[in-house]
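Participant: What shape does this take:
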Amino acid sequence: MAFQALFCILLLICLYSHIAQSNSVNECSTTLEFLNQLGGIKKGDNVKSVYELKNYLSYLGYLNHNGHSNDHSQKHENVFDDSLEIAIKKYQESHDLNITGLLDANTITKMHQTRCGMPDFSNPNKSFPFHTESHYSFFEGKPKWNKKNLSYAFNQNVFKEAQQPLKNALNEWASKTPFKFYYVKNMNQADIKFSFVRWDRPDALAHSLPPPDGRVNFDVNRSWSYVPKKDFYDMQTVALHELGHVLGLSHSTEVNAVMYPTVRTGVRKRLHKDDINGIKALYKGK
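Facilitator: The predicted model follows:
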């Protein structure tokens, strides 16, 4: 009897765990579903869920919007106003889309693509250098390291197979810049800290912070590969991108650059001239 009771308890725990995990995945997959309800909207329209679009573009740095109001039914929250049109145009420009100011099918498709969890802009009011030879950008205040030898460490949840592509990404940055990287065991003593984490943003593959923070987090729920593989995200490519943030680069509008904010499965990127020029410009004279 005791064995049967223990078995039942264990079974209930397993079922509860499975249900909780399923609910988490479902919640994650519906986060951006509001976009599908807004196709074709234009300035002047008053449509439910426009406030969610404003919140999303505000998070990415294209719009100043206070999305913390408790009453989303207020008319102004769901109005497609001038500021939203400008934000959409800025998003379309920076992602090499037709600049229509409308939430058209191509813009919605781009917004659904998986991307870096960092915003594209730290200051929505700052003018964007469109149509220039350089496409790289920096964080507000241009934070940078005051040393060229940086230590790195792996959290215990970074399995061994993942460590080599992360080292490869470090080596590639070292080969194109004055930076050198060395391994330490203690996470608390490391400048750069690699970890896997869980979050509920379906569009974000990874997230990192500019100098001198050094944290690099990857979504543990993603399908990662260590060589380019169909339907899998290449860890080395995403690590190259996140390390660019760690070194002080923000996003680039150059599609072929590592610092471009979105990435497709099965693709491996190498450092582009725009990435390298960005680091050289940031650390010029250092």
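Participant: going forward, measure contacts and count neighbours with C-alpha atoms only.
Facilitator: Noted.
Participant: Beyond the helix or strand containing residue 239, next helix or strand please.
Facilitator: Using DSSP states H and E, residue 239 maps to helix 235-247. Sequence order places helix 273-282 as the next helix or strand after helix 235-247, per DSSP H and E.
Participant: quick one more, to check against the first:
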Amino acid sequence: MARDPVARAFKKWGAHSRGRFAFVATEDDHAELADIKIGFFSGYHGDTGSFDGPGGSLAHSSPPKSGLLHFDSEETWAVGSVQKAFDVETVALHEIGHILGLMHSSVPTAIMYPAVGDGVTKELSRDDVHGFRALYKV
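Facilitator: Model prediction:
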């Protein structure tokens, strides 16, 4: 379920990079070669963060040198706007923003706003794109 929405999220950020950032999928049998390892986990799972179960932290990520994007497997996930579920692509867009070096935004419509409700889908906002382009000078 998660591969396509996460790939779309990476590609959406890449579309604003003027060629400086590209998403390239790695097949599962070569996952150790990936710069960013993506997965669903619960509780403590071997990195610096732990998940707290339903209703708390949805996901966490780290810069490419550490290379992770983890989703809390105890949350209810969906593709698109589904009540009582979180949209994988929306949360991936937010976490990829952190991977790229962006901090939280105070603009509620921004993908980098620190909270999202269930049943909500969001896209990159002008604020997100402006922050990305300023950071990477593109």
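Participant: Can you give me the TM-score here?
Facilitator: TM-score of the superposed chains, computed with TM-score structural alignment, normalised by the length of the second structure, equals 0.84; 125 aligned residues with a Cα RMSD of 1.4 Å.
Participant: and the helix holding residue 239 of the first structure, which stretch of the second structure?
Facilitator: The aligned range for helix 235-247 of the first structure in the second structure is 88-100, by TM-score structural alignment.
Participant: hang on, residue 60 of the second structure is in a strand, isn't it?
Facilitator: Yes - the assignment for residue 60 of the second structure by DSSP: H, G, I helix; E, B strand; the rest coil puts it in a strand.
Participant: Just give me the match in the first structure for it.
Facilitator: Match for residue 60 of the second structure (TM-score structural alignment): residue 207.
Participant: Please report the distance of that match from residue 93 of the first structure.
Facilitator: Using Cα to Cα, to the nearest Å, residue 207 of the first structure is found at 23 Å from residue 93 of the first structure.
Participant: out of the two, which sits in the busier spot?
Facilitator: residue 207 (23 against 18; other Cα atoms under 10 Å).
Participant: Does that one touch residue 216 like I think?
Facilitator: Yes - with contact defined as Cα atoms under 8 Å, residue 207 of the first structure and residue 216 form a contacting pair (6.1 Å).
Participant: Give me the common contacts of these two.
Facilitator: residue 242 (Cα atoms under 8 Å, 6 or more residues apart in numbering).
Participant: quick one: the helices in the first structure?
Facilitator: Assigned by DSSP state H, the helices in the first structure fall at 2-29, 50-59, 82-94, 105-112, 160-176, 235-247, 273-282.
Participant: rewinding a little: pull the residues that contact the match of helix 235-247 of the first structure.
Facilitator: For stretch 88-100 of the second structure, the external contacting residues (Cα under 8 Å, 6+ apart) are 2, 5-6, 8-10, 13, 58-64, 69, 77-80, 103, 111-112, 121-124, 132.
Participant: What is the burial count for residue 38 of the second structure?
Facilitator: 18.
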